[in-house]
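K.L.:
predicted model and sequence below, questions to follow.
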Amino acid sequence: MSSAFAYAPAPESRAVVDIAPSYGLFIDGEFTEAAGGKVFKTVSPANEEVLSEVAQAGSEDVERAVKAARKAFEKWSALPGAERAKYLFRIARLIQERSRELAVLESLDNGKPIRESRDSDLPLVAAHFFYYAGWADKLGHAGYGADPKPLGVAGQVIPWNFPLLMLAWKIAPALACGNTVVLKPAETTPLSALFFADICRQAGLPKGVVNILTGDGSTGAELVAHPDVNKVAFTGSTEVGKAIARTVAGTDKKLTLELGGKAANIVFDDAPIDQAVEGIVNGIFFNQGHVCCAGSRLLVQESVQDELLAALKRRMSTLRVGDPLDKNTDIGAINSAEQLARITELADAGESEGAERWAPSCELPDAGYWFAPTLFTGVTQAHRIAQEEIFGPVLSVLTFRTPEEAVAKANNTPYGLSAGVWTEKGSRILWMANKLRAGIVWSNTFNKFDPASPFGGYKESGFGREGGRHGLEAYLDV
């Protein structure tokens, strides 16, 4: 008899969201077809069902959107901060009112479990708009001068792992500061951004303040290179981030990049093991590991390695992989066939290089893109799985003996986005936080976010900060 508790399916209804068969671009307050007439399909990664057809923006469309944003900038930037705040408050309330619809849409288009999109993503999306609404009439008190001015038109390119949340991280501070926006969502997850365009219309946002251009990488490249874009914000891969940096080099565009990561989750021998195991699982298996700050490297003190790994394997055996719309699902679908191939290739490399692979027995669905939660032991610093970002539910385990060794191993990476420290000693936490070259260090927790807290990295994890008072600086002429 299995000791695991058997859960009956508890699917969320798809009927709460009405997806149109096709969507145009959102330019100057209206949905419009792409000038070139090109379209592409967006599919559900859980079953490869075509959800909708979406317009592919070209250079002519980018030109139209930037012109609309530039025209709208004059009146939007001239509004008193308190008036801009009203629009942001309205958007936040509408997101709350439509949160169930948006959560189902996000899980359908992205593949993440409904429990995460409903309980993590959507509350944070609304919270960011509420938070920056509060800043809109207080910019003179943010520490960037008595009367800081907006930059102009912001070109923003966001990834597929948190489509709506990354939109909120970008758009909310930009609008609060008086800028207008042209945003390009990821090619595989365009739907929530298009639904957000409808929310902008519901909120009565003036035309042209927010424009949404769907398309592939070429659309993003056109937007980044446009001469009338004053600010570029990008979240995504380090490779693309480097290309963007080369594009804007020598121009007067302001740039922030939030790129990849290879975070260390460090567990000392005095850590509460069960609590640490929950943090480890949340750190790497949340959102299928599609998290730039995922704790993909577990550094565990040698003396507790066996105890911790035994507890971790027990916990991993209880994770439920399957239908993202089932409220009991812990791990949903991998976002795309391309990402699944990348994860598979790196996991196979881990095995071929001598690391020991373990995964709980779990039945994966026949259709769609799936990867079982996986653990590697016997990993060294030289292994590809210890150096390269996998961006999937794969955890590499390394050991250490002293705090100094833990710091050396944690910092031995080209990335520097996040880290976690598990110990009962407050002095050790502070010592580690000072030594770790990471933009954010979590203490006895992982993957905790708040709109008032800045987020960003060092080295190949990018530069600039999003969130908090610090997130305003990138959208102000200081």
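P.N.:
All right, it came through fine.
K.L.:
contacts and neighbour counts: CA atoms only from here.
P.N.:
OK.
K.L.:
not counting its neighbours along the chain, what's nearest the residue most central in space within the chain?
P.N.:
Centrality entry for the chain: nearest residue to the mean C-alpha point is F162, 4.1 Å, by C-alpha atoms, centre = their mean. Closest residue to F162 apart from its sequence neighbours, by C-alpha to C-alpha, 6 or more residues apart in numbering: D121 at 7.5 Å.
K.L.:
and the host helix or strand of L257, what other elements does it pack with?
P.N.:
For L257, the element it lies in under DSSP states H and E is strand 254-258. Counting by 3 or more C-alpha pairs under 8 Å, 6 or more residues apart in numbering; DSSP states H and E, the packing neighbours recorded for strand 254-258 are strand 231-235, helix 238-248, strand 462-463.
K.L.:
hmm, back to that, for T189, see how far away the residue nearest to the centre of the chain is.
P.N.:
Taking C-alpha to C-alpha, to the nearest Å as the measure, F162 falls 9 Å from T189.
K.L.:
just I331 next, same as before
P.N.:
From I331 over to T189 the distance is 18 Å, taken as C-alpha to C-alpha.
K.L.:
likewise T413?
P.N.:
30 Å.
K.L.:
which of the two has more neighbours?
P.N.:
Neighbour totals were compared for T413 and T189, and T189 leads with 28 against 19 (other C-alpha atoms under 10 Å).
K.L.:
which of the three states applies to that one?
P.N.:
Secondary structure, DSSP: H, G, I helix; E, B strand; the rest coil: T189 is coil.
K.L.:
so it sits against W160, correct?
P.N.:
Yes. Counting by C-alpha atoms under 8 Å, T189 does reach W160; the two are 5.5 Å apart.
K.L.:
which residues do the two both contact?
P.N.:
N110 (C-alpha atoms under 8 Å, 6 or more residues apart in numbering).
K.L.:
pretty sure W422 sits against A264.
P.N.:
No. Using C-alpha under 8 Å, W422 is not in contact with A264, being 11.1 Å away.
K.L.:
those two: which is more packed in?
P.N.:
Shown here are W422 and A264; by other C-alpha under 10 Å, A264 has more neighbours (35 against 26).
K.L.:
I'd guessed the more buried one sits against L417; true?
P.N.:
No. With contact defined as C-alpha under 8 Å, A264 does not reach L417; the gap is 9.8 Å.
K.L.:
ok, and what's touching whatever helix or strand G471 lives in?
P.N.:
If you go by DSSP H and E, G471 is part of helix 470-473. With C-alpha under 8 Å, 6+ apart as the contact definition, helix 470-473 has outside contacts at A142, Y144, P173, A174, C177, P454, R465, E466.
K.L.:
mind checking what helix or strand follows it in sequence?
P.N.:
With DSSP H and E, the next secondary element past helix 470-473 is strand 476-477.
K.L.:
which strands and helices sit next to that following strand?
P.N.:
strand 149-150.
K.L.:
past the strand it packs on, which element shows up next along the chain?
P.N.:
strand 153-157.
K.L.:
let's bring in a second model and compare:
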Amino acid sequence: MEYRMLIGGEAVAAKSGETFESVNPYDQQPWARVPRAGPEDVDTAVAAAREAFTTGPWPRLTPTERGRLLRNLGDLVASHAEELATLETRDNGKLYSEMLTQLRYIPQWYYYFGGLADKIEGMVHPVDKPDIFNFSHHEPYGVVAAITAWNSPLLLAAYKLAPALAAGNTVVLKPSEHASCSTLRFAELFALAGFPPGVVNVISGFGPEIGDALTGHPDVAKITFTGSATTGRRINAVAGQDFKSVTLELGGKSPNIVFADADLDNAANGAIAGILAASGQTCVAGSRLLVEDSIHDAFLERVVAIARTARSGDPMDPATNIGPVATKAQYDKIRGYLEIAEAEGAERVLGGTPDPDPAIGKGWFIEPTIYANVTNAMRIAREEVFGPVLSVIRFRDEDEAVHIANDTRYGLAAGIWSQNLKRCIELPKRLRAGTVWVNTYRAVSYMTPFGGFKASGTGKENGIEAIRQYLQLKSVWLSTADSFSNPFTIR
């Protein structure tokens, strides 16, 4: 399959004519050809977005009209959900059932922010000056550079596009080079939804080749990025040179804490959901399972028993629970962490063998792996593996659980499993994480803010808070005085 980028309302190849292949993680076979953009393509895309922001119909649309276009887009995503989910599975190897669930949910982002577009109000401010009328209102930044990760391309795009467009910005969207096809196909829906040319532009290519050109472009006013902390740190540094606004959703090493008074069946399922869903390739993965001493051994047996039932195989098969990891580089990275865990003395209680079952195919499969007797000082407990690898850590009491949970440079998410009402209310306050799930895990909504603390990022996505990330507040002073006296003193 041949794909094209979207720049200025036109489907285009890279100016150089170069392309690269998308490889299906399940069979390791190339299945699509994608434009390989260079810095000159970035310049063209940003120029198109800048022109659309300053001229033409987009800046003259009312917020209500912008909302209507977003709702049109939501309808189109809903009608193409099966096609787009199939493309995502071919691109990144995640389960079709999960991708389809996401695609059927994604329209809600465009409906929600479409409805919110005309409900952002300014304010009249009382001031201590006579003959002055003061008010404030919100304005869009301009051109937004939106960069998404390969694990859920269109869901992450919705996190960014829906509030950015509702606020009146224009966008240059760059998907990961490891999963570009669903986004390039999605780009074709904007014209059908009625968006003017240049409001949304989609370019594909390799981050090291065009990342700095995009994030450092002088006409880009705002950057929103989902990906690794390493790349986020670089983007933040580049953005800081021109004082660009930045929203970063980065990695995590999230603690999933199980207390002795928990409903252990639910907690065991929550532990599995936290690490094996999406083959562990999710930023909020509960990769550190903290278990109270008194139930540790029995609970570990319960989790291992459930993990043994997970079926690896074709991600298009509804019976499959675990798909391949997305790339060969990620596969090699995870394998390397398995060796590190063994060398550090972690006890392997499930998985971790050198080769997967040959019956499931030749894709990049990592079997579910669980390590016990892990300490929080081990690399397997401190670094983001981004695979189906669980570290189990004991704790004695609530204070030690909190200490272990917070002893990480990350702060994206955390889970708590307990039937103690006081603990369920008070303990989230002590955890340094942007999202805390209590007696559930990995729940998301377009209506509630999401974002991390510490090295897990800055800013929020989703909910009313998200649209504020794409707006600037302006204060306007209006004098009703008959004269302007003494120009040499402050008013």
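P.N.:
Cool, the structure landed. Just so we're clear, the structure is a prediction, and the values are computed from it rather than from any experiment.
K.L.:
TM-score of the superposed pair?
P.N.:
The pair, once superposed, lands on a TM-score of 0.93 when counted by TM-score structural alignment, normalised by the length of structure 1; 457 aligned residues with a C-alpha RMSD of 1.6 Å.
K.L.:
quick one: secondary structure of T320 of structure 2?
P.N.:
With three-state DSSP as the criterion, T320 of structure 2 reads coil.
K.L.:
is it correct that it is in contact with D314?
P.N.:
Yes. Checked against C-alpha under 8 Å, the pair T320 of structure 2 and D314 is within contact range at 6.4 Å.
K.L.:
between those two, which one's more packed in?
P.N.:
Using other C-alpha under 10 Å, the more surrounded residue of T320 of structure 2 and D314 is D314, with 24 against 16.
K.L.:
my guess is the more buried one meets Y26, correct?
P.N.:
Yes. Between D314 of structure 2 and Y26 there is a contact under C-alpha under 8 Å: 6.6 Å.
K.L.:
so where do the helices sit in the stretch 101-250 of structure 2?
P.N.:
Counting by DSSP state H, counting those that start in this stretch, the stretch 101-250 of structure 2 has helices at residues 107-116, 153-166, 181-187, 189-193, 207-215, 229-241.
K.L.:
make a markdown table out of these and add distance to A273 of structure 2.
P.N.:
Shown next, in a markdown table, are the helices of the stretch 101-250 of structure 2 (distance: least, C-alpha to C-alpha, whole Å):
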| stretch | distance to A273 of structure 2 |
| --- | --- |
| helix 107-116 | 23 |
| helix 153-166 | 19 |
| helix 181-187 | 25 |
| helix 189-193 | 33 |
| helix 207-215 | 31 |
| helix 229-241 | 23 |
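K.L.:
most tightly packed of those helices?
P.N.:
Burial of the helices of the stretch 101-250 of structure 2 is given as mean neighbour count (mean count of other C-alpha atoms under 10 Å); helix 153-166 ranks first at a mean of 26.
K.L.:
if we can go back for a sec, now do the shared contacts for D314 and Y26 of structure 2.
P.N.:
Any residue near both D314 of structure 2 and Y26 by C-alpha under 8 Å, 6+ apart counts here, and that gives G323, G361.
K.L.:
map V238 of structure 2 onto structure 1.
P.N.:
Aligned counterpart of V238 of structure 2 in structure 1: T247 (TM-score structural alignment).
K.L.:
quick one: its match from T180 of structure 1, how far?
P.N.:
Taking C-alpha to C-alpha, one finds T247 of structure 1 at 21 Å from T180 of structure 1.
K.L.:
same question for I95 of structure 1.
P.N.:
Taking C-alpha to C-alpha, one finds I95 of structure 1 at 20 Å from T180 of structure 1.
K.L.:
with neighbour numbers in mind, choose between the two.
P.N.:
Comparing I95 of structure 1 with T180 by other C-alpha under 10 Å, the one with more neighbours is T180, at 30 against 21.
K.L.:
tell me the residue in structure 2 aligned with that one.
P.N.:
Match for T180 of structure 1 (TM-score structural alignment): T170.
K.L.:
just tell me what E383 of structure 2 corresponds to in structure 1.
P.N.:
Per TM-score structural alignment, E383 of structure 2 is aligned with E388.
K.L.:
ok, now which ones touch the residue lying closest to that match once chain neighbours are set aside?
P.N.:
Closest residue to E388 of structure 1 apart from its sequence neighbours, by C-alpha to C-alpha, 6+ apart: K262 at 7.2 Å. Neighbouring residues of K262 of structure 1 by C-alpha under 8 Å, 6+ apart: 292-297, 386-389, 413, 415-418.
K.L.:
cutoff 7 Å now
P.N.:
G295, S296, R297, E389, Y415 (C-alpha atoms under 7 Å, 6 or more residues apart in numbering).
K.L.:
could you dump those residues into JSON lines with secondary structure, neighbour count and distance to F195 of structure 1 added?
P.N.:
Below are the contacts of K262 of structure 1 laid out as JSON lines (DSSP: H, G, I helix; E, B strand; the rest coil; neighbours: other C-alpha atoms under 10 Å; distance: C-alpha to C-alpha, whole Å):
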{"residue": "G295", "secondary structure": "coil", "neighbour count": "31", "distance to F195 of structure 1": "31"}
{"residue": "S296", "secondary structure": "coil", "neighbour count": "33", "distance to F195 of structure 1": "32"}
{"residue": "R297", "secondary structure": "strand", "neighbour count": "27", "distance to F195 of structure 1": "36"}
{"residue": "E389", "secondary structure": "coil", "neighbour count": "21", "distance to F195 of structure 1": "31"}
{"residue": "Y415", "secondary structure": "coil", "neighbour count": "26", "distance to F195 of structure 1": "34"}
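K.L.:
and which of these is nearest T251 of structure 1?
P.N.:
T251 of structure 1 lies nearest to Y415 out of the contacts of K262 of structure 1, by C-alpha to C-alpha, at 26.1 Å.
K.L.:
to which residue of structure 2 is the closest one aligned?
P.N.:
Match for Y415 of structure 1 (TM-score structural alignment): Y410.
K.L.:
residues contacting stretch 418-425 of structure 1, please?
P.N.:
With contact meaning C-alpha under 7 Å, 6+ apart, stretch 418-425 of structure 1 is reached by 263-268, 270-271, 276, 293, 295, 429, 438-444, 446.
K.L.:
which of the residues you listed are buried, as a PyMOL select command?
P.N.:
One line in PyMOL is enough to select the buried members of the contacts of stretch 418-425 of structure 1, burial here meaning 16 or more other C-alpha atoms under 10 Å:
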select buried, resi 263+264+265+266+267+268+271+276+293+295+429+438+439+440+441+442+443+444+446
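K.L.:
my guess is T226 of structure 2 contacts A149. True?
P.N.:
Yes. With contact defined as C-alpha atoms under 7 Å, T226 of structure 2 reaches A149; the gap is 5.7 Å.
K.L.:
identify the contacts common to the two.
P.N.:
Counting by C-alpha under 7 Å, 6+ apart, nothing touches both T226 of structure 2 and A149.
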